[in-house]
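In: need a structure here:
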Amino acid sequence: MRELPHWHTASARGPREHNADAVGAYAAAGGAGIVFALADGVGDHPNAAHAARTAAAAAARNPVGQGAVAAVLAAQRAVLASGWSGDCVLVVAVQTGEGYGIAWVGDARAYAWDGYTVRQVTKDHTLAQYFRDHDQPVTPRMEHVVTTSVRTAGVHEIGTATVTTGGLVLTSDGVHKTLSGPVMLDILGMPDRAAAELVRTAISLGGSDNATAIVVDPPSADLVTEKLRVAA
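Out: Sure thing, here's the model as predicted:
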């Protein structure tokens, strides 16, 4: 049985009526590793929160051996079958060897974290990013318009990446659209409370959305963290 990483998570409601972010993590007894999932509901509504919880739980429970894209598709099936009308974005990390396979839709992000540097490995599926890719002007509103989601994405639209550093950070846009890279890096230097500090700092700096983070410590980190099998 593979040794599970140390990890910690935090979430806080920003200036919204509902916290529509959700996280999930699951390692089957005697299994090959762990699946992490972070979902962010589209909109400030109970339907959005339900979609995020449903997606995060379904993705995290998908077998490790099937990979990250399969976990996103499992989340999609669960959301479509739920009978609720909400939607969400999602990022999933599946443990593979010493690293992680990543899959995502929308603007939830994954970063590689080796204890010294942090590097974004996902690319936002937003209208703003689409326009940047085509060398067109971008307006602030475009940053918040996603071009893929759990409910709508086709298989070919799911983004994929690989993290080989052994450490990992997953964030909702309430974190990464408020905090700069250097600020995130400074906070990750406090790994025993990094997830909580990412969220607290994003809210305190005036973030306009809910803020959620999962931090998976690099294997070399000398830390004491709470190891949970499932969080939602």
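
In: C-alpha from now on. contacts and neighbour counts both.
Out: Noted.

In: Ala12: what's it in contact with?
Out: The contact partners of Ala12, by CA atoms under 8 Å, 6 or more residues apart in numbering, come to Asn19, Val199, Arg200, Ile203, Asn210, Ala211, Thr212.

In: dump those to TSV, plus distance to Ala39, secondary structure and neighbour count.
Out: Compiled in TSV, those are given as follows (distance: CA to CA, whole Å; DSSP: H, G, I helix; E, B strand; the rest coil; neighbours: other CA atoms under 10 Å):
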residue	distance to Ala39	secondary structure	neighbour count
Asn19	11	coil	24
Val199	15	helix	28
Arg200	18	helix	19
Ile203	18	helix	22
Asn210	11	coil	26
Ala211	11	strand	31
Thr212	9	strand	32
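
In: want to throw the residues you listed into CSV with distance to Gly159?
Out: Supplementary listing: the contacts of Ala12 in CSV, determined by distance: CA to CA, whole Å:
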residue, distance to Gly159
Asn19, 25
Val199, 25
Arg200, 28
Ile203, 28
Asn210, 23
Ala211, 22
Thr212, 20
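
In: which two among the residues you listed are spaced furthest apart?
Out: Using CA to CA, these reach their maximum pairwise distance at Asn19 and Arg200, which is 14.4 Å.

In: hang on, Phe36 in a strand?
Out: Yes: under DSSP: H, G, I helix; E, B strand; the rest coil, Phe36 falls within a strand.

In: that one: how many residues sit nearby?
Out: By the criterion of other CA atoms under 10 Å, Phe36 has 30 neighbours.

In: other SSEs contacting the lengthiest helix in the chain?
Out: The longest helix of the chain (DSSP state H) is helix 46-61. If you count contacts as 3 or more CA pairs under 8 Å, 6 or more residues apart in numbering; DSSP states H and E, helix 46-61 packs onto strand 21-26, strand 35-41, helix 68-81, strand 88-96.

In: another sequence for comparison is provided below:
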Amino acid sequence: MAISMPACTVPAVGVASRTGTDGTNADAAHAFHASTGAVGAAVIDGISHSDQLHALVPVLAIAAARTAAIRWPLAGLLTAGLLTCDPGHDGARPSAVAVVARVQAGEPTTLAWAGDARAYGWDPQLQLLTRYTTDHTVAAYLAAYGIEEDIADEFSSQIRVHLTDVTPATAHQALIPCGHLVLQQDFDV
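Out: Alright, predicted model coming up:
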């Protein structure tokens, strides 16, 4: 699942996705063009598979993208997080990670993320892809404190911050230069 948004003039948005190996898709992407000209975009990567999660993930993407366009990406991320907090009457505990962005002409692009969903900038002139996010995984935490890569990599799928527990203090945010923006789930580029 990826969203690509070029430049900070009039953003054009493209979305690509594929069905998972079990025939379902626990991921979603959405972009919303606000009346102000701002564009909010979100990629949600559901963790695990359940009917409840498959139904909820597109709602999370829509809520996060619309809120990001109107109130900034952190608000979009927190809104999506709130929708995952209550397990409901059946006890299902949906879990997901997300990256949310806001593009507005003449302003830096803003990002907020939780988990290992990612944002990249693409410079077509230099043919250069720049990663702007860091994973909220145990592996990234261990690597930051000098643990050997082969040991740290064993924990690459253990997420430290999910949408379920994201707060303003645990979410990460960034201002990045205008340009081509690619939001993606955690598969490798």
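
In: any idea what the TM-score is?
Out: Taking TM-score structural alignment, normalised by the length of structure 2 as the basis, the two superposed chains have a TM-score of 0.82; 174 aligned residues with a CA RMSD of 2.1 Å.

In: for Gly97 of structure 1, state which of the contacts of Ala12 of structure 1 is nearest.
Out: Thr212 (26.1 Å).

In: give the contact list for that closest one.
Out: With CA under 8 Å, 6+ apart, Thr212 of structure 1 has these contacts: Thr9, Ala10, Ser11, Ala12, Asp21, Ala22, Thr171, Ser172, Gly174, Val175, Ala195, Val199.

In: ok, Glu197 of structure 1 next?
Out: Contacts of Glu197 of structure 1 by CA under 8 Å, 6+ apart are Ile187.

In: quick one on the thing from earlier: out of the contacts of Thr212 of structure 1, name the ones that lie in strands.
Out: Mapping the contacts of Thr212 of structure 1 onto strands (DSSP state E) picks out Thr9, Ala10, Ser11, Ala12, Asp21, Ala22, Thr171.

In: related to what we said a few turns ago, could you dump the contacts of Thr212 of structure 1 to a markdown table with distance to Glu3 of structure 1?
Out: What follows is the contacts of Thr212 of structure 1, written out as a markdown table (distance: CA to CA, whole Å):
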| residue | distance to Glu3 of structure 1 |
| --- | --- |
| Thr9 | 19 |
| Ala10 | 23 |
| Ser11 | 26 |
| Ala12 | 29 |
| Asp21 | 28 |
| Ala22 | 25 |
| Thr171 | 24 |
| Ser172 | 27 |
| Gly174 | 31 |
| Val175 | 29 |
| Ala195 | 21 |
| Val199 | 27 |
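
In: got a quick PyMOL command for the buried subset of those residues?
Out: Listed next is the PyMOL selection for buried residues among those, using 16 or more other CA atoms under 10 Å:
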select buried, resi 9+10+11+12+21+22+171+172+174+175+195+199
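
In: which one of the contacts of Thr212 of structure 1 is nearest Thr148 of structure 1?
Out: Among these, and counting by CA to CA, the member closest to Thr148 of structure 1 is Ser172, at 15.0 Å.

In: what does that closest one correspond to in structure 2?
Out: Mapped onto structure 2 by TM-score structural alignment, Ser172 of structure 1 lines up with Gln185.

In: hang on, its match packs against Tyr120?
Out: No: Gln185 of structure 2 sits out of contact with Tyr120 when judged by CA atoms under 8 Å, with a separation of 11.1 Å.

In: before we move on, the earlier item: please point out which of the contacts of Ala12 of structure 1 structure 2 shares.
Out: Shared with structure 2 under both residues aligned by TM-score structural alignment, their matches' CA atoms under 8 Å, the contacts from the contacts of Ala12 of structure 1 are Asn19.

In: which one among the contacts of Ala12 of structure 1 gets closest to Gly99 of structure 1?
Out: Using CA to CA, those come closest to Gly99 of structure 1 at Thr212, 21.9 Å.

In: spatially nearest residue to that closest one (excluding sequence neighbours)?
Out: Distances taken as CA to CA, 6 or more residues apart in numbering put Ser11 closest to Thr212 of structure 1, at 4.1 Å, once the chain neighbours are dropped.

In: ditto for Leu74 of structure 2
Out: Closest to Leu74 of structure 2 by CA to CA, 6+ apart is Ala112, at 5.3 Å.

In: the aligned residue in structure 1 for the one you found: what's it in contact with?
Out: Using TM-score structural alignment, the equivalent of Ala112 of structure 2 in structure 1 is Ala103. If you count contacts by CA under 8 Å, 6+ apart, Ala103 of structure 1 has them with Ala68, Val69, Val72, Val91, Val92, Ala93, Ile158, Gly159, Thr160, Ala161.

In: so what does the fifth one match up with in structure 2?
Out: Matched across to structure 2, Val92 of structure 1 falls on Val100, judged by TM-score structural alignment.

In: pull the contacting residues for its match.
Out: Contacts of Val100 of structure 2 by CA under 8 Å, 6+ apart are 40-43, 64-65, 68, 73-74, 76-77, 111-113, 183.
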